[in-house]
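K.L.:
based on what follows, work out the 3D shape:
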Amino acid sequence: MPSPISDPSEDWDPLAPENHSDPRAVYSRLRDECPVAWSDRFEGFYALTRFKDVTEAALDWHTFTSAQKTPIPDATTPDRPPRAPAEVDPPFHTAYRDLLNRFFTPEYIRRIEPVIRRTARDLIGRCVSLGETDAVASFTFFMPIQVQCIFLGISVEDAERIKTTINRIIDAGAAGDTATHKAANDEIYEYIYGVLKARKKAPHDPNDVISAMIYEEVDGKRLTDDDIVGTIRLFLQAGHGTTTNMLGSIIRHLATTPDAQKRLRAEPKLIPQAIEEMLRVWTPVRLVGRKTTRDVEIEGRVVPKGSRVGLMVSAANLDDRKFENADQVDFDRKPNPHIAFGFGPHRCVGASLAREQLRIAVEELLSMTDDFELTGEPEWSTWTHLGPAKLPVRFIPRSLDLTGTVIRAGYNEMVMNIAAVRPVADLTNEIELRTREGAELPEWTAGAHVDLVLPGDIVRSYSLVNGPSDRSHWRIAVLREENGRGGSAMIHRLKVGDKVRVRWPRTNFALEDAESYHFFASGIGITPILPMIEAAQQRGIPWRLDYVGRSKSRLAYLDLLERYGQTRVHFTSEKGRPDLDSVISTTDERAAIYACGSQGFLIGLEEAANRAGRDLHAEWFAPKPGARQGAAGSHEAFTVHLERSNLDVSVQPGQSIIDACAEVGVTIPGACFEGTCSSCITNVLEGVPDHRDSFLSKKEQESNTLMAACVSKSMTDRLVVDW
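P.N.:
Prediction:
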């Protein structure tokens, strides 16, 4: 064996511009001319670029160890312990994988497919509604980390914070910014230790991966907190960064190769095979790190003991010694033994979850669009990922299906005409909907809303602003929100004569009988309140309204409401938000209080009502901050007994009660899946729910007799519900 070179000269620079976007030419040169290439970056490492060398090294864990903090660059800072199973070797690695493997079986992951699909549709829906957007910022950035949170039973509300912190770690590592790297690592570790502390308050559940790591043994002993936190830390970084980049690469490829996109639309069964090929060509992780335990000769070059070695899986997957026409994307390639998820004992444990996300995302993207295309040049991720960091795309929504009155997914739908479009305030348009035949519309009550099914099968809910006295038409009012989910932008593009599918009204915010009413509204929150005022007027029931907004021009229907002496208007631009405690204190004790508006307004009003000991009926446009956070000691996995059906149903982390019940053929109505609309309200007969909704009052939650089956979990290992 030749002697190793003590001070090798640099063969390549992984951070050079030519490696950034499309490194295929660089990889080809290295494989042909310097298959074991030295780089001075990240304290120096050797890069193996040929398929044969990478796979042989991946199998030889005795020589190429993962157990000595081998990521390139270091992912966690030197003071942190290794993150199992990726940063440990057999036999501990094997035993650890045995514990984790059952959570990555197709059957386990299939149970959370409905929530993965809803996540994809919601995010893609925003892209389609906006028309032109950065697909990374609007879609690929969010989907994988939300799925990771769902899988681990972590609140999705924390997803953006986790993702942003992890990205700071990756960027700081690539830039050599040790201070930021350490600060961001400290932040994410503190968060994960908090998750672990909360989960320890619940008893062991073998269906919960975090619970299993807490209570089960690996290689004859219990895992330490550091072991468990390291694994969660690994999942949160490795499990979403790669998928984000791969999703971006798939969208970019299909947007720039129209024939490939058309083929997948025509042959959807080809999607999994096509994804495997795109994984090969656009492998999202460039390398996996190892360290040599002895001097080893590879391709005539001696790599000294103790050297850091990068197994360049992205370069190996493009090796024409292994793959014919390796640089070309060929959806018909068979066999396709790519190593995008690694090779050997350290092959990615989460590969099945990643594949499921990619498949669902592509299926939904193709089903919700007629086409998508790039509108500008992408920007690229930093080392060690490969994929777009910015991807400007125009999404063409799926053509509207105008098939008349139908029933889809349990909803009555009809095609309606846009009969009128009227501005009723700055950025707010009123849309009048009529049937094509001028037929009488289904009955509805004050507080009802309708769902508009927009092009791309994007569903958005809007309150009816007119009462049921005239059933010839429906009216909705929509505020255009620049930072919303995109539906309002699409609605504001509608014009008279356009057609839209509309689902029949549902009332989740009903006006109950009372001796009098006190209504509160802020901004566009006036929409469900208007028909309630009309109903109170018609019944001769006393009412009053406090209407809050920034300025006169921003308050819809103000001219109508100011005709009533019971209306008090508060302009926040002049005097700030009114003292809600003071306003509540003047409310008639017999009055029922109804409110709708912005999140901040409703939070303040709810707090004031609680201090006054008053019940508040509120409709929330979005979940309350923190509402979906699990309580200390809550169960992410538990059993639900369906009393009427006489069935026991297992609910696993990330799975809603609704989805778990659907597995056994029991349908619980659901719409929002975020705990805001109340359509899934469920009677609880035994057990204590962990309430994560935003519509039950504090008193109703404390009674533990009702729960939102779409988001809530359990404080006990068993719930009995009336289904």
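K.L.:
drop to CA atoms for contacts and neighbour counts, all remaining ones
P.N.:
Will do.
K.L.:
just the helices in the stretch 101-250 of the chain please.
P.N.:
106-110, 113-130, 135, 143-152, 159-175, 178-199, 209-215, 225-256 (DSSP state H, counting those that start in this stretch).
K.L.:
who wins for proximity to residue 9 among those helices?
P.N.:
helix 159-175 (20.8 Å; C-alpha to C-alpha).
K.L.:
most tightly surrounded among the helices of the stretch 101-250 of the chain?
P.N.:
Of those, the one with the most neighbours on average (mean count of other C-alpha atoms under 10 Å) is helix 135, at a mean of 26.
K.L.:
can I get the helices of the stretch 101-250 of the chain in CSV with distance to residue 539?
P.N.:
What follows is the helices of the stretch 101-250 of the chain, written out as CSV (distance: least, C-alpha to C-alpha, whole Å):
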stretch, distance to residue 539
helix 106-110, 52
helix 113-130, 40
helix 135, 51
helix 143-152, 47
helix 159-175, 47
helix 178-199, 51
helix 209-215, 56
helix 225-256, 55
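K.L.:
quick one more, to check against the first:
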Amino acid sequence: MTTFTTPSACPFADPERLFADLEAARQSDDPPQPETFGGARVFTDYDDIVAALHDPETFSSQPTVGTIPSPWREQFEGRVPSRGTLLGIDNPDHDRLRSSVNTFFMPRRLARSEPWIREEAHRLVDGFAEQGEADLKTAFALPLPLRVISRIVGIDPERAEWVGAALGFFMGPRDIYHPGTPDQKAAKLLDLHDHLRELMERRRINRRDDLISHIWDQRDSGAVDLTDFEMLSMFPGLMLAGHETSSNLICVALSHFLADPDLHARVQRDDASRAQALEEIFRFESAITGMKRLVTRDTHLGGVPLREGDEVFLAYAAGSRDPSRFAHPERIDVERTWESPHLGFGQGVHACLGAPLARLLLRVELGVLHERLPDLRLAVPVQELRHTVVSEGRGLVSLPLAWTPTTAPRRSSPVSTDTATPESVPVVVSGRREVVPSVVELTLTADGGGLPAWRPGAHIDLELPGGLVRQYSLTGDPSEHEYRVAVLREDAGRGGSRAVHDGVAVGDRLRIRGPRNHFAPQPAPFSLFLAGGIGITPLLPMAAEAASAGIPWRLLYLGRSRETMAYADELQERYGANVYLWPSGERGRYDLDDVWMRLPAGGRVYACGPEELLLAIEDSARRAGRSDSVVVERFAPRAVSSLPDRPFDVELRRTGTTVRVAAGESTLDAVNRAGANVLSTCREGTCGTCEVRVLAGIPEHRDSVLGLEERLAGDTMMTCVSRCVGEKLVLDL
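P.N.:
The predicted structure is shown next:
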């Protein structure tokens, strides 16, 4: 190790020497504690940074966001949340709040935004294409992300400049693009929060395709519990990070690409080459220098002793250039693969929520600029470009560009402005009966028009009074022009069953969504229907279909007592010996291993019931080597297994390669070791970046991104955390 030296008067004082200073710190026995990062000890090695990011209990994110000073703190009380961004919030609140937005920012779902993002980009270029030169920062890189993130949240994009000026309050002296005193910006910030409150009230009833509506959907479904004020706190921080980092990234990327015309030509071949090159820029010079963390207990990091109360600065920019992880880290290599993921968006629970949006936005920006501005080039020597002051963020002050002036018409296509969510179907409660004590059956008929057709195994979303939305299996006859659902009263539940039992009567008008079906029976020589309690409901029409078709089947119905087992008498009267009742209060616990001794070869088991039963039948099937014979229906996310990870195989369908995923190894690392090159960000199942299509096999979902429907379908998985229920998965790689 060498002693830290730098020609600068103070380490990290010169933004043009940032990477030289970081490298010097890496090689130093005694790294500096620069004033730039508040005296925090700087960590530059990749493995140390990753270890800290995945240990948020020891390395708190509390110092990431400073407190609002007086007199504005008093002015904002009760109107502007003091911790208005997820970056500075620790668990348990962090995961609860982030779960309300995770699913909205998945790459697959954001793809629907690409047409209108492209249209917004073209409109901005229309304003300066004829000039032949412009500062891209102010003409394009700042306004476009602001318009995009405003629309994403639910604010009219035409108010984007006002939004940017309001958010400029949080940036302090770094905001050189929006004029005004701190008091003037504080007033705009208060107005912005009031506007967001108004939008929240509108979207409470009138949902659209925006983030505010999405969080209401999550709250109404019972998937997340948060207050209105907590919900308000989600938006300003996301908007600030979403536009500032994106504007910096596109300028930094173009500064490097345009400095090398051959590189620029390679980058701009197509969308795939643009996406690949951007990933290397995120590594080489991201918009994030790093983040501070507070040490919560005595510990060591990279062999360095740390005391409770110490602050550390995790230099993501240095970690992404660690030569122990990246070959020739000082070079831009647009063909680089990602066995070691870069740290451009961080990692862990605080990995950048908007990373998928940034990837999409920057790819679109590069494509539009390439299409619209012929002979695009730097208007000044690259050496004259200046970076913003050294801080947690990094960007260029300006990016002067030149091109051949053009009036060529842009290629555009109409973009729908209808962002309303699909409407649900109105129904009338035409019947209600008590099947057994604590189980009520509702009959629903169309309130005008008809009801969609369905197959056994289907379920609907029922919109209940008070805004709750719950999923219930259809339990009637698909040939009838009505739906039937049965609801077990669960006083300790989330309120949906109580709303049905206490608040729904014959004649009430409700709304439904669906039906959807991830539980439809497939052809098999024999089917065993395994029900636990109210899990009998989807199996009723499945048994009726099998009986009508003459397919061999049996129903094993488990319950606590005969009196509480809904439809038990009707089933035995109709099907006789095909129905086997097992009330555990009389007969004890059923041995599920017995299922596999009796199930014929090729037979399938369809199970629905409490999570304890579903986990038990899955574990029993695994022990018997019959995991592929079980199909389960869940109405809550599968519990994360507490068992040790088991090895399994993954077939990469496109290459025909099969790789072994070892116990303790992630699917992501295994497939990338085989050359799959799957991108990732958080590596904790919270961002959706590493999602891959599942072609065969049953994934064991351990993420917090996929919704219930997607988990039940099993068509995709998050490779960073999720594994395999059986012995093998086939992935679309």
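K.L.:
re earlier: so for residue 362 of the first structure, which of the helices of the stretch 101-250 of the first structure sits nearest?
P.N.:
helix 225-256 (8.3 Å).
K.L.:
just to revisit the earlier point, looking at the helices of the stretch 101-250 of the first structure, which is closest to residue 638 of the first structure?
P.N.:
helix 209-215 (11.9 Å).
K.L.:
show residues contacting the closest one.
P.N.:
Residues from elsewhere that reach helix 209-215 of the first structure (C-alpha atoms under 8 Å, 6 or more residues apart in numbering): 99-100, 103, 152, 196, 199-200, 203-206, 222-223, 225, 228.
K.L.:
what's the answer for stretch 155-172 of the second structure, then?
P.N.:
Contacts of stretch 155-172 of the second structure (C-alpha under 8 Å, 6+ apart): 143, 146-148, 150-151, 175, 178-179, 182, 185-189, 192, 199, 236, 240.
K.L.:
at 7 Å instead, please
P.N.:
In this structure, residues lying in contact with stretch 155-172 of the second structure by C-alpha atoms under 7 Å, 6 or more residues apart in numbering are 146-147, 150-151, 175, 178, 182, 185-186, 188-189, 192, 240.
K.L.:
for residue 116 of the first structure, what are its contacts?
P.N.:
147, 357.
K.L.:
quick revisit: so which of the contacts of stretch 155-172 of the second structure comes closest to residue 580 of the second structure?
P.N.:
Distances from residue 580 of the second structure to those, taken by C-alpha to C-alpha, are shortest for residue 151, at 55.9 Å.
K.L.:
any idea how far the spatially closest residue to that closest one that is not a sequence neighbour is from residue 358 of the second structure?
P.N.:
Nearest non-adjacent residue to residue 151 of the second structure, counting by C-alpha to C-alpha, 6 or more residues apart in numbering: residue 157, 5.5 Å away. For residue 157 of the second structure, the distance to residue 358 of the second structure (C-alpha to C-alpha, to the nearest Å) stands at 17 Å.
K.L.:
again with residue 201 of the second structure
P.N.:
Computed with C-alpha to C-alpha, the distance linking residue 201 of the second structure and residue 358 of the second structure is 29 Å.
K.L.:
just residue 111 of the second structure next, same as before
P.N.:
Relative to residue 358 of the second structure, residue 111 of the second structure is positioned 12 Å away (C-alpha to C-alpha).
K.L.:
next: residue 557 of the second structure.
P.N.:
50 Å.
K.L.:
and for residue 376 of the second structure?
P.N.:
Counting by C-alpha to C-alpha - residue 376 of the second structure and residue 358 of the second structure are separated by 22 Å.
K.L.:
let me see the contact set for the counterpart of residue 395 of the second structure in the first structure.
P.N.:
Applying TM-score structural alignment, one finds that residue 395 of the second structure aligns to residue 387 in the first structure. Residue 387 of the first structure is in contact with 245, 246, 248, 249, 284, 380, 381, counting by C-alpha under 7 Å, 6+ apart.
K.L.:
same thing but at 10 Å, please
P.N.:
20-22, 241-250, 252, 282-285, 378-381 (C-alpha atoms under 10 Å, 6 or more residues apart in numbering).
K.L.:
tell me how far the residue lying closest to it once chain neighbours are set aside lies from residue 14 of the first structure.
P.N.:
Among residues not flanking residue 387 of the first structure along the chain, residue 245 sits closest, at 4.5 Å (C-alpha to C-alpha, 6+ apart). Relative to residue 14 of the first structure, residue 245 of the first structure is positioned 18 Å away (C-alpha to C-alpha).
K.L.:
so residue 38 of the first structure makes contact with residue 12?
P.N.:
Yes. Assessed by C-alpha atoms under 10 Å, residue 38 of the first structure is found in contact with residue 12 at 6.7 Å.
K.L.:
between the two, which has more neighbouring residues?
P.N.:
residue 38 (21 against 17; other C-alpha atoms under 10 Å).
K.L.:
residue in the second structure paired with the more buried one?
P.N.:
Match for residue 38 of the first structure (TM-score structural alignment): residue 33.
K.L.:
residue range for stretch 252-264 of the first structure in the second structure?
P.N.:
Under TM-score structural alignment, the match for stretch 252-264 of the first structure is residues 255-267.
K.L.:
what residues does the matching stretch touch?
P.N.:
With C-alpha under 10 Å, 6+ apart as the criterion, stretch 255-267 of the second structure contacts 249, 251, 254, 268, 273-278, 281, 284-285, 332-334, 366-367, 370, 375-378, 381-383, 385, 396, 399-401.
K.L.:
how does it look with 6 Å?
P.N.:
Under the contact criterion C-alpha atoms under 6 Å, 6 or more residues apart in numbering, stretch 255-267 of the second structure has outside partners 273, 274, 277, 377.
K.L.:
ok, the last one - contacts?
P.N.:
Going back to what we said before, that points to residue 377 of the second structure. By C-alpha under 6 Å, 6+ apart, the residues touching residue 377 of the second structure are 258, 401, 402.
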